[in-house]
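Student: Pasting the sequence and the predicted model now:
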Amino acid sequence: MFHLSLVILFSALCLVSSFIIIFIEIPLLLRVCPTSSTFDEFMRRFSTNYMRALIYFVMAAIQWISIAVGVTSLIAAAVLLTITAALYAAAGLKGQAFTGSKTLGGQGVAQMIV
């Protein structure tokens, strides 16, 4: 991140990706944090495994493109985002429904257990 090149731009995109991931994975934050209705609607689109796989793949592709500028530690983000996208896609292909937890503000695992 300390290079004076496009790596700074890709590092900033990685930081933005991290905030998107936090809001996707912890829906409680959409209720707690003051966000716009447009942002809330954008985040609610990613409620299925396929949509989550798509957004993670897009974020991973951005980080993989950063390697063309210079090989930096952003490759770790690219690898982990790719793995996450693959796992969400595999869950979608297997027909597994996404299950959130009440702790994080989702529908709740406790309802499925009872």
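Tutor: Okay, I see it.
Student: Could you use CA atoms for every contact and neighbour count after this?
Tutor: Noted.
Student: where does residue 78 sit relative to residue 39, distance-wise?
Tutor: Distance, residue 78 to residue 39, by C-alpha to C-alpha, to the nearest Å: 24 Å.
Student: Likewise for residue 49?
Tutor: 19 Å.
Student: Between these two, point out the one with more neighbours.
Tutor: Legend: neighbour count by other C-alpha atoms under 10 Å for residue 49 and residue 39, higher for residue 49 (21 against 11).
Student: my guess is residue 50 contacts residue 96, does it?
Tutor: No - counting by C-alpha atoms under 8 Å, residue 50 stays clear of residue 96, with 10.6 Å between them.
Student: ok, now which ones touch residue 44?
Tutor: Applying C-alpha atoms under 8 Å, 6 or more residues apart in numbering, we find residue 44 in contact with residue 24.
Student: mind listing what's buried in stretch 104-114?
Tutor: residue 106 (16 or more other C-alpha atoms under 10 Å).
Student: try it against this one:
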Amino acid sequence: MTIAEEFRSRNFSIYGQWTGVLCIILCFALGIANIFHFHWIILFSVICLICSFILIFVEIPLLLRICPTSPAFDAFIRRFETNYMRAAIYLVMSIIQWLSLIAYATSLIAAAVFLLIAACFYALAGVKGQGFVGSKTLGGQGVAQMIV
């Protein structure tokens, strides 16, 4: 299945996963960009960076097989295999970034918006009863099993 066929499948979990990949890039870039403020916004930028690394392992399952991680971390990441759990983690991460507005408005708002969009896609997939389908391009649906 190509990327175009995945998007035509109208499965919201595919949309959520690709939005999640965009969130990884945004959280990493915006976390670094905002870490140089001399204010307590640094805390939110560090949290944004941590979120990007967590999302890498959530959205790209192939990395759990390649990277040496602890069994506790693997168990934590495997909790997010359903659409509802992924929607929950994205919603929590989005709320944390929205709370950065308490300090003052920064570009972390963009990360909050895209995390919220990904949470909505996963929630829609859950509500519509669509099972989680990982993108083959990102290492889902048998690609990770072929490596081992």
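Tutor: Arrived safely, thanks for sending. A quick note: this is a predicted structure, and the numbers were derived from the prediction, not measured.
Student: Can you give the structural similarity as a TM-score?
Tutor: Overlay of the two chains. TM-score (TM-score structural alignment, normalised by the length of the first structure): 0.90; 109 aligned residues with a C-alpha RMSD of 1.4 Å.
Student: neighbour count winner among residue 50 and residue 96 of the first structure?
Tutor: Taking neighbours as other C-alpha under 10 Å, residue 50 of the first structure and residue 96 compare with residue 50 leading, 19 against 12.
Student: what's the counterpart of that one in the second structure?
Tutor: Residue 50 of the first structure maps onto residue 84 in the second structure when the alignment is built from TM-score structural alignment.
Student: so its match is in which element?
Tutor: Using DSSP states H and E, residue 84 of the second structure sits within helix 83-98.
Student: Which other helices and strands does that helix contact?
Tutor: The helices and strands touching helix 83-98 of the second structure, judged by 3 or more C-alpha pairs under 8 Å, 6 or more residues apart in numbering; DSSP states H and E, are helix 41-59, helix 108-127.
Student: Could you give me the buried positions within it?
Tutor: For helix 83-98 of the second structure, burial by neighbour count (16+ other C-alpha under 10 Å) applies to 83-94, 97-98.
Student: any idea how far the aligned partner of residue 133 of the second structure in the first structure is from residue 48 of the first structure?
Tutor: Under the alignment defined by TM-score structural alignment, residue 133 of the second structure is paired with residue 99 of the first structure. Note on residue 99 of the first structure: its distance to residue 48 of the first structure, by C-alpha to C-alpha, is 9 Å.
Student: contacting residues around the residue nearest to the spatial centre of the first structure?
Tutor: With distances taken as C-alpha atoms, centre = their mean, residue 21 lies nearest the centre of the first structure, 3.5 Å away. By C-alpha under 8 Å, 6+ apart, the contact list for residue 21 of the first structure is empty.
Student: so what corresponds to it in the second structure?
Tutor: By TM-score structural alignment, residue 21 of the first structure lines up with residue 55.
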